[in-house]
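Visitor: Structural data only, the sequence is not supplied:
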């Protein structure tokens, strides 16, 4: 079984307390690694190291081109070790190894994108109203960044934070989820190999209630970046008020996928499945809430039922598997509870709604792909983030009705709709209040486009140029080369 430590100030160390945590493979319930379990004391040491490296080390003043070179070097190492990283990601999360390979390709691209952007965002000269003067806006690294990544896409979400922060010249303390830390530990090893100065990259393992709380509360942390649930996000907002630190929060979503009667039927069905069942629905942008227009409602539900019933559930390393397990026994129980609530609320369960019958899967945290029809807007399974392989389908009649219903959520992360009508595309794209709106597609993202949400889906943006800007402060430098006396006071 693998034994892993934390990385603080350029050293691999055990937890101060000596405590460890066993990492479980969700596909069979067996242990795959033992890792150090950090506490507030470990987080404080990492923050102090990052503070020292930012305030007195060479990193913030390293030429941007050199920072970019190191970030791109890290991308090269991720590509080199793609297979090992994919294996670790599937051991951690249970997702299919093929999906993990896709993730690794994305992750290498993210580091390469921000490495290339590092020396392209220095600032700008603006017009000054004062004669013989210059006015310049410069972007400077914000400082020490606490970064808390989730368990569903451990390294992908960590890369969205690490790559722009390092490219901008910040120092970081990364806290991966305590149940899926293996790929983040591996990439920290690769960052050491790439040659980042000590104290620039720190990785502390342990629970959010200790390590995450310290990062959020510390007066020496200048920015906190978190991806996870609303309740934890609200706690971080409160904790971060101590020094009014900058925040970048992505807090999930309940994402509508709207199917108009004039849509390409087969494509809409196919993408409805793709929008939910990757990684067993444990995706913040999952289109688990499907709204279908009257004319095609029955046929659409029937085709969903037919295809969902054929999804192959199994262990992530089995090449025949299409959908793997949920992350943990605790999360499996949460999804089961939501399915029970849906039935009590009157939704019509068409398939799934149970654990698989296959004895070979008994040790893992598997749940069958589940379809609810005839759902209503006010049902909890429609409004709340189930975060599992569960689709709800609602019927609608008019464009105005469906836009109003789609927007009637506390979330605003992403939405999609399907239609051939160009005028409707313009109207609905503008009317939906979500950070990303997909038209005749679903769940596509790319590094160059910003990602984030409206309303309670979070604050700030990741990816794209805006993702880099989150890790900078803007400074206005004004210089007068011909200053004249004002003679206002006591002349």
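Guide: Perfect, I can see it now. If you're wondering where the values come from, they're calculated on a predicted model, not measured in any experiment.
Visitor: all contacts plus neighbour counts: C-alpha atoms, from now on.
Guide: Noted.
Visitor: longest helix in this protein, by residue count?
Guide: Counting by DSSP state H, the longest helix found in the chain is helix 97-117.
Visitor: Which residue ranges of the stretch 251-400 of the chain form helices?
Guide: Taking DSSP state H, counting those that start in this stretch as the criterion, the stretch 251-400 of the chain carries its helices at 265-277, 294-308, 329-345, 380-383, 399-407.
Visitor: what about the longest one, distance to the chain center?
Guide: I take that to be helix 329-345. In terms of Cα atoms, centre = their mean, to the nearest Å, the centre of helix 329-345 is set 24 Å apart from its chain centre.
Visitor: what comes up buried for it?
Guide: 332, 335, 336, 338, 339, 342 (16 or more other Cα atoms under 10 Å).
Visitor: any residues touching that helix, and which ones?
Guide: Residues outside helix 329-345 that contact it (Cα atoms under 8 Å, 6 or more residues apart in numbering) are 326, 349, 353-354, 365-367, 372, 379-381, 386-388.
Visitor: same check, this time on the fourth one
Guide: Among residues not part of helix 380-383, those counted as contacts by Cα under 8 Å, 6+ apart are 254, 289, 338, 339, 341, 342, 375, 376, 377, 392, 409.
Visitor: can you redo these as a markdown table with distance to residue 283?
Guide: Shown next, in a markdown table, are these (distance: Cα to Cα, whole Å):
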| residue | distance to residue 283 |
| --- | --- |
| 254 | 10 |
| 289 | 13 |
| 338 | 16 |
| 339 | 18 |
| 341 | 21 |
| 342 | 20 |
| 375 | 21 |
| 376 | 22 |
| 377 | 21 |
| 392 | 15 |
| 409 | 17 |
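Visitor: Put this next to the previous one:
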């Protein structure tokens, strides 16, 4: 935990030098066209950096270098124990530059500095270090054959892997992708979100300092539409991992089918159910319900935006959640006491405002909030918002808002709660609150999501896989299961004389 004050962080923000150039072949370079894109600080709307606006020519150059590096074996052929040490050194350098990276993330995304210092940067360090430490513990297999044969089952790197990461968790999500992709011997083309590329570019510098070969990692800021499509269609890219919206994920799968059938791994949207029974620790559940939807301003794919509460406690529990929501009032993200910062940009703030009006028009009861605030700052702030008595068929209950808007839905009994929870195109995360282990476990087992908490929300760490069911995606980030996404199984059959 940092001891810096608001004044300290403001001074650091004034002094920081930002390099927005792309990262190709181990060096910072301008886009081939010379084009740049201005990024803005969500907290005040002011210009933050000029960032390289890469296009197809930059991608083609990076892919060619990545392919040559992969084929050379300089990285792909390196012993797992040696790749491990590069990742461990990389984690140490990320940790060494923690304050710089935390500040970049806050300025770029609008995340509270307390979160970037205590959550985002440590998450990237843990992911990189743990994945590095794990890679030389992966054993391969020998099949049970007759004595005159030997069946070897090995894991081979895919080759050149593209990673497209979102704007809401640029640093931690990037680490989830880069660490296992590189640990397994691939070369990687990383496309950060065009409006939040700064920490991805900076940790690429640190990767080279840690000993990663220059051609093994490239970072290309640029538009998701044209550059993202070119990468997804590229015939010399073997795999693509993406975190973002479900519509874009579906389009990437189409591109795969139209090109070379590159393997696609997707972590997409969510409309996660948070189920509360009357026998729960209601004070703890209410506090967690606020955390589940207001953390990162609700700009979280796993946000618990559907609070499903048993009818007998609905009204009283809504009041408890309102009290908890008051602790999430938006503030200056450079203030260590701020719990929730701004929306990432005006467009996202407008989306939240639109959904508030949609909910009102659908007949939902606005129990708390519902307004933009702090307009005088020039930033894009929206206060915590709660709609009670929501019907699960309302758009506010079915569509991903990606903002600090909570829908409270009453249920009759456990079967009804499960039916409501599963009545969604998504299946990413959720939670159930009950002191009865039978109720809690049976409900958790029946809810169709990739991660389910019992008497907690946002549970888990790098040791467990993360991903979704249904239209929340496929594949898994984190844990040793992530290695499966970045490798091909190969059988070698030997016959003896």
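Guide: Thanks, I have the structure now. Keep in mind the model is a prediction, meaning the values are calculated, not measured.
Visitor: thinking again about what came up before, in the contacts of helix 380-383 of structure 1, find the pair that's most separated.
Guide: Maximum pairwise distance among these (Cα to Cα): 19.7 Å, between 339 and 409.
Visitor: Residue 135 of structure 2 pairs with which position in structure 1?
Guide: Aligning on TM-score structural alignment places residue 135 of structure 2 opposite residue 118 in structure 1.
Visitor: Please, which helix or strand holds the counterpart of residue 49 of structure 1 in structure 2?
Guide: The equivalent of residue 49 of structure 1 in structure 2 is residue 65 (alignment by TM-score structural alignment). Residue 65 of structure 2 is part of helix 56-72 when elements are defined by DSSP states H and E.
Visitor: Superpose on structure 1 and give me the mean offset of that helix.
Guide: Its aligned residues in structure 1 lie a mean 1.1 Å from helix 56-72 of structure 2 after superposition (mean Cα distance after the TM-score superposition for structure 1).
Visitor: who touches that helix?
Guide: By Cα under 8 Å, 6+ apart, helix 56-72 of structure 2 touches 24-25, 31-32, 75-76, 159-160, 185-189, 215-218, 220, 226-227, 230-231, 236-237.
Visitor: do stretch 84-94 of structure 1 as well
Guide: If you take Cα under 8 Å, 6+ apart as the criterion, stretch 84-94 of structure 1 is touched by 23-27, 32, 78, 95-98, 100-101, 103-104, 151-155, 179-183, 186, 279, 315-317, 324-327.
Visitor: Ok, stretch 261-276 of structure 1 next?
Guide: Residues outside stretch 261-276 of structure 1 that contact it (Cα under 8 Å, 6+ apart): 257, 259, 283, 285-288, 290, 292-296, 300, 303-304, 308, 389-391, 418-421, 440-443.
Visitor: Counting neighbours, which of those residues end up buried?
Guide: 257, 259, 283, 285-288, 290, 292-294, 296, 300, 304, 308, 389-391, 418-419, 440-443.
Visitor: the strands in the stretch 1-150 of structure 2, which residues?
Guide: 22-24, 27-29, 36-40, 47-52, 141-143, 149-157 (DSSP state E, counting those that start in this stretch).
Visitor: try the stretch 301-450 of structure 1
Guide: In the stretch 301-450 of structure 1, the segments counted as strands under DSSP E, counting those that start in this stretch are 348-351, 370-373, 390-396, 414-418, 436-439.
Visitor: So which elements touch the helix or strand residue 257 of structure 2 falls within?
Guide: Using DSSP H and E, residue 257 of structure 2 sits within helix 246-258. Applying 3 or more Cα pairs under 8 Å, 6 or more residues apart in numbering; DSSP states H and E, we find helix 246-258 of structure 2 packed against helix 226-233, strand 263-267.
Visitor: Out of those, which one sits most buried?
Guide: The highest mean neighbour count among those, using mean count of other Cα atoms under 10 Å, belongs to strand 263-267: a mean of 23.
Visitor: quick check: that one aligns to which part of structure 1?
Guide: The alignment of strand 263-267 of structure 2 onto structure 1 (TM-score structural alignment) covers residues 246-250.
Visitor: Can you tell me which of the strands of the stretch 301-450 of structure 1 is most buried?
Guide: Of all these, strand 414-418 carries the top mean neighbour count, a mean of 26, counting by mean count of other Cα under 10 Å.
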